[in-house]
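# quick one, structure for this:
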Amino acid sequence: MQSHRAFQPTDKPTDVPTRRNFIPVPLKPRHLPSFSGLLITGFILVVLPLLGGIIGMTYALEQMAFEGRRSVTVSAQITSASRQLSEAETALKRAAGQYFVLEDPALKERLDRAHYRLVEVLDRLESLPWSLELAQQVVDLARQEQALYQQLSETPASGDFESYRQAFERLDLATESLNEATTDYIHAHLVTGMNDTAARIQNTMIYLAAGMILLSLLLSAIFSWLLSRPVRKLSATIRQLGQNNLENPINIRGPRDLEHLGQQLEWLRSRLLELEEKKLNFFREVSHELKTPLTNMLEAISLLRDQVTGPLTTQQSEVVEIMRGSAFDLRQRIEDLLRYNEAIAQPTLEPDWFALTPLIDEIKGRFDLTLRSQQLRWDGQIEALQLKADRNRLSVALENLVSNAIRFSPKGGTLSIDAASETDGLRISVVDEGPGIAESQTEQLFQPFYKGTRQPQGTLKGSGLGLAIAKASIEQLGGTLRLKPSSAPGAHFEITLPHNKEVPPRG
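Okay, the predicted model is just below:
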């Protein structure tokens, strides 16, 4: 493709809108909002898991605090009831001793109060969330105390208290055993249970935080992909337009404003295509219009050079030679324009079987005088290959590559052409020993009218179309032409042509 000049408002066609009167096509409803809306939505969705995690952690902490308060409350109730149980049991024994030692029936009321107090404490203990074993101990202690009180109540004040000493000792042992069991229960169930609950809640919070972070990262990655994909495509599209690749339609899918920008780029691409077509038509017409008078000029110069109209002086002959050289240079440039127009016009190909070696020998013969004048050595290894392709197209491409290599080769240098069949296709290499091509210029190398900075000294300036013609011709054959990186001096161009599945004819 050719590069194009910046167009002016005056050269716009009547059927293509310009930037001034361009009315964007109404956007179809899309699922995605604008870029800013999508960004805000993504931010909200990424924050939601964080909020959910904070709420979940707050709930878990409240549960842990609730369990802690409940454990402390139950522990306090058990400790208080155990202490009151010991006090009530001691009060019962003291009241019974006073009742029998003093033999005062009035002290019977104190015994009753001590009994009821002990029963009240046992009822409180029985209502606590015990294990079955502890609950049974409370019930057994209540029965034991009830039986002892029943015996004390039926015995007169003058009875023998010593006969109840062993019963009170058993009651003391049972009370002490229950107090020890409650202490063990507090440590074994409440404290340990609270620690287990805290550990469980801690693990839950860790899993919740990990899940929250993973979900946030996943959502971030999804929205980053949704946002970066159209941006990357826009960047590639702009780079494509910058490289003058105008064949592929532009279709950006994503946020509404980026789709709108894609539509504007598509309009720009259509505009550039039209200007490119106008430019090619202009070159084609100008080339043909110039070729006829230039031919007449060359004939007239030849007549003067042959002194048909009369003898020329030495100065006149020098002027005629200058005119003749300039006319031939102008004809070469016009022929390059015509070749380029022909190369990009997608002509009908005429593939046929031919041998590669004679074609390269033929191209060498065309440059034989130039090779001798430049004292260049022709080198290379060419396999005896048969291929089916358009011979003229391949000849045009190779001729331009060889011409370019000769132009940049130093006097007395070597020009190499290698050809070999490989697994991925037929490869043809054209290598010179010239100044090479700067790495920064490789992208523009095959653009029409592009001339690198490393131009040879003492030669006529080229038209900048040779490599563009070669690339267009090879691509029409279904192959590729590229500048191959090389550590050696000079330029290394490589042609790759696909294998033909047909079998070449014999003979």
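# drop to CA atoms for contacts and neighbour counts, all remaining ones
Fine.
# biggest strand in the protein by residues?
If you go by DSSP state E, the chain has its longest strand at strand 414-422.
# for the helix or strand that that strand is followed by, packing partners?
For strand 414-422, the following helix or strand on the C-terminal side (DSSP states H and E) is strand 425-431. On a contact count with 3 or more Cα pairs under 8 Å, 6 or more residues apart in numbering; DSSP states H and E, strand 425-431 meets helix 391-408, strand 414-422, strand 492-497.
# with mean neighbour count and distance to Val101 as added columns, please give these in CSV.
Below are the helices and strands packed on strand 425-431 laid out as CSV (neighbours: other Cα atoms under 10 Å; distance: least, Cα to Cα, whole Å):
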stretch, mean neighbour count, distance to Val101
helix 391-408, 20, 135
strand 414-422, 18, 124
strand 492-497, 21, 126
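# TSV for those, including distance to Gly53?
What follows is the helices and strands packed on strand 425-431, written out as TSV (distance: least, Cα to Cα, whole Å):
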stretch	distance to Gly53
helix 391-408	67
strand 414-422	61
strand 492-497	59
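# please provide the structure for the following sequence as well, for comparison with the first:
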Amino acid sequence: MQLGSLRQLTLVSFVLVLVPLLMLLTYSQFTLTKMGHIATGEAEYSVAIVRKLSKMESLSVDVERLFRQFHVLKNIALKNLAQKSIERFVELQTPVCRELDEQQICHNLTERLAWLGQYAGSDDQLLLDAQLAEFKVSLEDLSAQVESKLDARILAQQDYVNTVLQAQIWLTVILVGISLLLIFFGTQVILKPVEKLEMVIQAISRQEDSLPTVSKSGPKELIILEHKLHRLAARLEQLENLRHALLRHASHELKTPLASIKEGCSLLSEQVVGVLNPQQTEVVSLLNSSTDRLNLLIMQLLDYNLLLQQAKPVFEHVACDKLISEFVTDNTLAIQQHSNPLELKIELDTVYADPNLLRRILDNLLSNALAHGSKGRPITIHLYADENWQILDVANRGQKVPEELRPLLFQPFRRGQSKRNDRVVGSGLGLSIVSDCARMMHGKAEIVDVDQADFCVRVTIPLNEENI
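Take a look at the predicted model:
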């Protein structure tokens, strides 16, 4: 049967789990009722047979007393009373003896009663005493045999209770185990479509080329949600393509007129078209600086667009010595211009990362530190491992950033409030590129507080492939 909705699946799973528990409850109720009936029956049986024995003992006293009186007085009325007592005794003895397995004692008792019933009072005293003594002994033996019978029934009842209790324990273990298995399988059946949705969401977040296929069976609510996620992924891909195309075309279209403007400014500054007065020379200088700034922004946009187009990072073990050496060599001129000494604390021999993304992180963090840090103060680059993470700290002296503004600095085109040392208006893409590079390597970038520095950007990425 195909379950059409998550509600039906949950309800059916709940009912299936309850079935073994209901069976256990029914069996327990039946067993308790049966044991109650047995206990009541045994109690009634024991009370009835004990009462009969008690009456028989009372009648035996009457029989003995009446026969002794009859032996002395020879009164026929006493003989009649004794005979009635014997008849009542026999009426009680018959059902009691019917319950016993050994009938010899009942046979002896019957013989004693028969002899007493035929007693005419002429026999001697010793014979009468002997018959009454045997009658009394036979009655005592009967009582002992009844007690043994009752004890045996009690032991049998205890054995039955123990058997039922053991069966109840095993049945409870089996049925509860079945319920737990049904709970496990029901949970798996319910969670499997949810895990499929999680896989789709992870594929979307990682910008994978293909998503898991849409499920053909399962709760209809989750299948509908899976279709919506696929449509969302297609829409996101369309928007990403539009953004890439916009950045690419805008940057390309801006570079052509910008080159013409820069060429014109060069001709004017070189006074090829005529001599310029001081005011005109200042204006041309402003135009040159503006075109340089615009060209820098276009290059940063192209770099940001190139970063967005990189779908997946390529992880490898990068030698830290080579990476840092090339990084320092390429940035030597910028470091010397700002007079900021570079302090390197490299505690790792290799780092597991995408070399291009890691180098882009280093370049942007150094550029940010040079632009906003205090001149002449050291810039510290600390690379180390902490548990399952590789951590890169780039710290510098300068203006502190308030807690509430720190997350905003990693958003595209968001700039801080501090002035740059180079008097150039930043594009607000540097820290955003750092954050995107870290995210692509399954890590994160954040601003943290450290000792001996006013501003520190910490980049955290997984230590190895197992932690990704």
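# quick check: TM-score for this pair?
Taking TM-score structural alignment, normalised by the length of the second structure as the basis, the two superposed chains have a TM-score of 0.73; 452 aligned residues with a Cα RMSD of 5.0 Å.
# thinking again about what came up before, so the longest strand of the first structure versus strand 492-497, what angle?
On the basis of axes from the mean of the first three to the mean of the last three Cα atoms, to 10 degrees, strand 414-422 of the first structure is oriented at 30 degrees to strand 492-497.
# which residues touch strand 414-422 of the first structure?
Contact with strand 414-422 of the first structure is made by 376-383, 385, 405-406, 409, 426-433, as judged by Cα atoms under 8 Å, 6 or more residues apart in numbering.
# try it again at 6 Å.
Around strand 414-422 of the first structure, the neighbours that count as contacts under Cα atoms under 6 Å, 6 or more residues apart in numbering are 376-383, 427-432.
# which of the helices or strands spans Leu265 of the first structure?
For Leu265 of the first structure, the enclosing helix or strand under DSSP H and E is helix 256-305.
# how close does that helix sit to the second structure?
On superposition with the second structure, the mean distance recorded for helix 256-305 of the first structure (mean Cα distance after the TM-score superposition for the first structure) is 1.5 Å.
# for Asp209 of the second structure, which three-state class applies?
State at Asp209 of the second structure, reduced to three classes by DSSP: H, G, I helix; E, B strand; the rest coil: coil.
# okay, now the closest residue to Gln103 of the second structure other than its chain neighbours: neighbour count?
On the basis of Cα to Cα, 6 or more residues apart in numbering, the spatially nearest residue to Gln103 of the second structure that is not a chain neighbour turns out to be Cys97, at 6.9 Å. Cys97 of the second structure has 18 neighbours, counted by other Cα atoms under 10 Å.
# one step back: what residues in the second structure pair up with the helix holding Leu265 of the first structure?
Aligned by TM-score structural alignment, helix 256-305 of the first structure corresponds to residues 220-269 of the second structure.
# show me how far the matching stretch is from its chain's centre.
Offset of stretch 220-269 of the second structure from its chain centre (Cα atoms, centre = their mean, to the nearest Å): 42 Å.
# please apply the same query to stretch 39-55 of the first structure.
When distances are taken as Cα atoms, centre = their mean, stretch 39-55 of the first structure is centred 22 Å away from the chain's centroid.
# average gap between it and the second structure?
For stretch 39-55 of the first structure, the mean distance from the matching residues in the second structure following superposition reads 3.2 Å, by mean Cα distance after the TM-score superposition for the first structure.
# so what touches that stretch?
The list of residues contacting stretch 39-55 of the first structure from outside it, by Cα under 6 Å, 6+ apart, reads Met212, Ser216, Leu219, Phe223.
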